[in-house]
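Student: A predicted structure for the sequence below; I have some questions about it.
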Amino acid sequence: MAITGHIVLVCIPGWGHLRALVVFACKVIQQRPNIGVTILTAGNIIQKVETEISRHFAADDDAKDNIRVLSVLEQNANMFHLISNTAEASMRFYESIYRQEQTTCLVSGKTFPPWISPKLVIINIFLDIVQTARTINPTATVLGWAPTNNSSMIRQYGPEELGGAGVISVKAIVEAERTGKPVKQIENELSRPENGDVIQIPGLPPMYDNEFIPQQKIPVLEDANTAFAKASQHFIRQADGIITPGTSAFEAEALAAVKKWQSENRKEMYIVGPLVPIEDGSGNKLKKLAQENESAASDKGSEIEEFLEKILHEYGAYSMIYIAFGSSWWPDSKQIWTFVNVLIEQKVPFILARPSPMAVVPDDIAAKVHESGIGLFSTWTPQQLILAHKATGWFLSHCGQNSVVESMAEGVPMIAWPILGDQPDNAALLSLKLNVAYQLTEARTGEAGLKALKRGVQPTGTIQAVEREAREVLEKARGVDGEIKRKNAHAIKARMKEAWEENGEASTELRRLLEKEFPSK
């Protein structure tokens, strides 16, 4: 089929930001096979992108060829280099695409002939390039991709009247003139305050500001967090609107607030989540295919599948804990290995994902896990397959947005161990508002992390306290309280499934977007 419409997607090379965007591209093609989608990102992550695309189409379905994936930079092992250079490099590619020139991926070497000039460009809000995109292509709609907890988006990028940070770049200049302190220092303080002030964000309970800093601050990450916050605030003010992979199935209050905020500024807001393989009522063939392809991409796919069946047979349904902290994050090593020791002591089976370079398994732990026969390590796990398996009872997670969505989509309750970004927002939402998770309040570090929580908890952060809390949580999880949380998670799963039904929220919103930008003839 001839391409009569073109969408360009631009994203930093972070899997937490990129994965749902790739699924969005697949949903677009499945609804409108005459539209072409070009994904611009950076580095070897394009290989994961291509694998993800294959999960959503049958092998003989040529529609997947309507999605092109290009790296705008050559591979570089330094992730900060890739992220910091994605904006400028992607705009060079975008200009070539607009001019209908052929383009070549700088990692795969694939060259693509031109398509029609794009009418819609969707850009990760971390990339402050709205004006550049408009200069290149003045007639295209520019929307922001916001793959984050929506309460967190309000808190970090939203107006002060909603409990947000306000425009920190402007506030920092005013404060610097008043105090003489460096602007950069003030920006960091405004971006991640720890004054003990109570803040109220739509969708969350009242919390102290320091609760959103659960782990020891790292200066380079503080600077990066502030840079992203400033870029996102500026992007949202300039763009034509926002697309969120969120879902009202568990973020209704926050999404309503974001939509009102955008509407008051005469901007669009599209809610197109959840972006995960959902049962489709047709024998679930696509979901099964997605799981098979995900397993094939893992370093231990078949071994993990065998392990899950073994645990189900020997320990029963919901007996296993899946542990993962995303592709970049890793908690305090002494604390995580303390938790693993408790799992072995309590004879609780587990799979632990460790894709982060920081996730080094000590020899004594590796030997102990091997000897126990109830644990398995993997550098890249088929997460959705694991969560969908009947053996999986709980997901111990940093609570990144993708992980939360994928866990709730399978009705798997969680154990929250937040580190940075929107993770503490999700941890509070899950444990305090939705009652589908436990939060490990002793697994906190740093000055801000060890301050009292608004709910009356005073963390100590000692290894003994982490060990005690791990035992307490595991006992509750295997009792009546755990069953209540599982029931609540299953209710969310049912609501999420409804989102992609004919008149569901996500289906309706995607049709609205495509009809506005590419009207039917």
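Tutor: Received it, and whenever you're ready, just let me know what you need.

Student: CA only for contacts and neighbour counts going forward, please
Tutor: OK.

Student: ok, residue 346 - how many residues close by?
Tutor: For residue 346, the count of nearby residues is 12 (other CA atoms under 10 Å).

Student: ok, residue 245 touching residue 255?
Tutor: No. When contacts are counted by CA atoms under 8 Å, residue 245 is not listed as touching residue 255 (10.7 Å).

Student: shared neighbours, those two?
Tutor: By CA atoms under 8 Å, 6 or more residues apart in numbering, residue 245 and residue 255 have no common neighbours.

Student: can you give me the strands for the stretch 51-200 of the chain?
Tutor: For the stretch 51-200 of the chain, the strands defined by DSSP state E, counting those that start in this stretch cover 67-71, 103-104, 111-112, 120-124, 141-145, 198-199.

Student: How much space separates the closest residue to residue 15 other than its chain neighbours from residue 506?
Tutor: Closest residue in space to residue 15, ignoring its immediate chain neighbours: residue 327 at 7.0 Å, by CA to CA, 6 or more residues apart in numbering. Relative to residue 506, residue 327 is positioned 27 Å away (CA to CA, to the nearest Å).

Student: next one: residue 395
Tutor: Where residue 506 is concerned, residue 395 sits at a distance of 25 Å (CA to CA).

Student: Spit out the contact partners of the residue nearest to residue 15.
Tutor: By CA under 8 Å, 6+ apart, the residues touching residue 327 are 15, 16, 354, 355, 356.

Student: Okay, one more to line up with it:
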Amino acid sequence: MVRHIIMMPFFAWGHLRPQCALAVTLVRRYTDLVLSFLCEVDFAQRAKDEMPRQCVSEDERTALLSRIRVIAYGNPQPPLTPELEAMVMLMDPRHLISPTLETCADGVEVVGNLMGEHAFVDKLGTAWGPVGALPRLVIVDVMMGNLFLPVKDMYNVWVFLWWFGSTTSLTRGYAPLKYGGRAVGYAAECEAIFADEGRRAGRPFGDIARDVWIRDSRFSNDIIKLAGLPPYFQWEDTPQDCWHPLFYQCLAVGARVVAAVDGFLMPTLEELEPEAHRDMIQWARPRRVLCLGPQLPPALLAEGAWESTELLAKLEVNYHAPAANADINGHAHGHTNGYANGHTNNGHTNGDANGEAKEPEEVAAKSGAHGHKNGESSNTPLDPAIAFLDTALAEHGPNSALYISFGSIFFPPEVHIKILFETLLTLEKPMPFVMTLSTGRLADELTAALAASGRGIVVPWAPQQALLSHPGLGWMLTHCGGGATFESLSSGVPVIGWPFMGDQSQHALWVSQVLDTGFDLIQVRTGAPGLPALRGDAATGGTQIAGTEAAVREELVGVLQTAQGKEGARKRENARRIREMILKGVQKGGSAERALGELDFII
């Protein structure tokens, strides 16, 4: 008998990628399960390209991916030009909806076809037939409320929320106010201020939404207390000046999503956040909270991960490159994920640019993964970031290098990047580094100084999961998004946190103050000028943020030198212990496997 579930991921890579891994985890665990993976048309191919990385063999790719139906829906997104971005930033956040209502309506229609066991054709021209079983469960992203909420109203189906970060970050976002949550009542508070001329003070609604996001009067003493974290000031959730109108929808619509779901799937482990987990059970009850562990390729959650990551690096999806098969005509490589016409399709392929089908191992061999390992040459050069870490390992030893990534959206002020580079290029003990630059730019003088030093490289993209398993890598400097946080912990790599907003702040505090596997930068913060961070002696008001270049430079020099010394080595050992805890939790008989088994009674 076949079982059937639906997933509704959000398109942002930090959301989409772990949900691709979750899809493979689910069909691996439940061998009679067919999974309909609804993906916006612009991102369906990237989802298909990511899923093979989650399989341990070609046999598993054939067996598992044939039961995942990546269904493209919605309308293509317009290019985000500077003019469009400027217009978006001025919009009333109540009217900025992503995905668009038109795309969500198309998604609702797709769900109707799945619920009615109807044949249909998706937005990439793939024909889908009946599965032979009605969906029993929908797994939804918190950003997908405008698609999910109508579905919830129309169909009697279980719905679980997939969260992308730590338990404390979900609690801070969406728990009731008394547990430290912020979303419940956020929209109503913004509307109340806007309606009161005195409190409004001439501000447009977008400015009110931003100001309440930073400092909500409902927290009378400004201190946030979350189970499992030290207390902190509420404005520390906005450590950088990076408000976006979509943040309003994240809380306003997200609160309705969290209130409507029947349970929660988390990428953490109970044993990683025991106090936060117990607290969430209290505020979420009677709904289930299932901790499934980090959703990563099995090769990265195994001893000797470096033996596999070279191959994985060659197959890693470059999310920021043009999609290989994003257009309906399909000029580049593609594959199908099965049950397209109601029966199994084992024709999964992973092709090259001219459409010739290649298996993943063949692609890796062609690109030089195996050639690198045994010293053979290849027509395609080794990934430059991997090659740089190889050199760093040979010249400076294990754990000597730093990987810098602020994700696909965030980037520090130019003056802070200049200070960071100047610090790295003048450290007495070299700390070779790789930096990804998917947004922002480097000044010409920094580019020239970097080239002259030989101490680092800047690349537009790097295979992050592979880098984190490289023996030459010692640290990651990161914005502490959910993906980076759990990938670094799962690889045993300590971090230097440079958070920008939201969940990143809780992750940075968690790894630095609770897990003790990293540092949390304070002086680089620009989000609440003149306001302190609650570190050190709370009685004296915490740590003042000077806002000067000298303070930023002093902090960076101190943290980087400390990372190279005994304290850094101690934190690395802590990170390795956390990795061992994660490996134990996700292996057979571990807490994550037991939690996954609890879905059996639902699906």
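Tutor: Okay, I see it. It should be emphasised that the depicted structure is a prediction, and the values quoted were computed from it without experimental measurement.

Student: on that earlier part again, and the residue nearest to residue 15 of the first structure, that one's in a strand?
Tutor: No. According to DSSP: H, G, I helix; E, B strand; the rest coil, residue 327 of the first structure belongs to no strand; its state is coil.

Student: Trace it over to the second structure, please.
Tutor: In the second structure, the residue paired with residue 327 of the first structure according to TM-score structural alignment is residue 408.

Student: which helix in the second structure runs the most residues?
Tutor: For the second structure, the longest helix by residue count, based on DSSP state H, is helix 566-586.

Student: what packs against it?
Tutor: Applying 3 or more CA pairs under 8 Å, 6 or more residues apart in numbering; DSSP states H and E, we find helix 566-586 of the second structure packed against helix 482-491, helix 591-597.

Student: can you list contacts of it?
Tutor: By CA under 8 Å, 6+ apart, the surrounding residues in contact with helix 566-586 of the second structure are 269, 272, 292-294, 301-302, 474, 489-494, 515-518, 562-563, 590-593.

Student: counterpart of that helix in the first structure, which residues?
Tutor: Alignment of helix 566-586 of the second structure against the first structure: residues 480-500, by TM-score structural alignment.

Student: now the matching stretch, how far from the centre of its chain.
Tutor: 20 Å (CA atoms, centre = their mean, to the nearest Å).

Student: in it, what's buried?
Tutor: Neighbour counts over stretch 480-500 of the first structure (16 or more other CA atoms under 10 Å) mark 482, 485-493, 495-500 as buried.

Student: Same question for stretch 276-288 of the first structure.
Tutor: 276, 277, 278, 279, 286, 287, 288.

Student: Map the second one across to the second structure for me.
Tutor: To tie it back to what came earlier, the one meant is residue 277 of the first structure. Residue 277 of the first structure maps onto residue 297 in the second structure, by TM-score structural alignment.

Student: Enumerate every residue touching its match.
Tutor: Taking CA under 8 Å, 6+ apart, one finds 21, 53, 54, 55 in contact with residue 297 of the second structure.

Student: Just name the closest of these to residue 164 of the second structure, please.
Tutor: Lowest distance from residue 164 of the second structure to these (CA to CA) belongs to residue 21, with 11.9 Å.

Student: ok now do the closest one, which residues does it touch?
Tutor: Counting by CA under 8 Å, 6+ apart, residue 21 of the second structure touches 50, 51, 54, 295, 296, 297.

Student: Just tell me what it corresponds to in the first structure.
Tutor: In the first structure, residue 21 of the second structure lands on residue 23 (TM-score structural alignment).

Student: Mind checking what secondary structure its match has?
Tutor: Per three-state DSSP, residue 23 of the first structure ends up helix.

Student: what's the distance between it and residue 181 of the first structure?
Tutor: Residue 23 of the first structure is 45 Å from residue 181 of the first structure, by CA to CA.

Student: quick one: buried residues of stretch 456-471 of the first structure?
Tutor: 459, 460, 461, 463, 465, 466, 467, 469, 470, 471.

Student: and if you look at stretch 263-276 of the second structure?
Tutor: In stretch 263-276 of the second structure, counting by 16+ other CA under 10 Å, buried: 263, 264, 265, 266, 267, 268, 269, 270, 272, 273, 275, 276.

Student: same thing with stretch 458-478 of the second structure?
Tutor: Buried residues in stretch 458-478 of the second structure (16+ other CA under 10 Å): 458, 461-478.

Student: Residue 251 of the second structure and residue 170 touch, don't they?
Tutor: No. The criterion here is CA under 8 Å, and residue 251 of the second structure misses it with residue 170 at 11.2 Å.

Student: So these two - more neighbours on which side?
Tutor: For residue 251 of the second structure versus residue 170, the count of surrounding residues by other CA under 10 Å is larger for residue 251: 23 against 19.

Student: which residues touch the more buried one?
Tutor: Contacts of residue 251 of the second structure by CA under 8 Å, 6+ apart are 173, 174, 182, 183, 184, 186, 187.

Student: so which of the residues you listed hold up in the first structure?
Tutor: Retained in the first structure by both residues aligned by TM-score structural alignment, their matches' CA atoms under 8 Å are the following of the contacts of residue 251 of the second structure: 173, 174.

Student: Of the contacts of residue 251 of the second structure, which is the nearest to residue 430 of the second structure?
Tutor: For the contacts of residue 251 of the second structure, the minimum distance to residue 430 of the second structure (CA to CA) is 39.8 Å, reached by residue 173.
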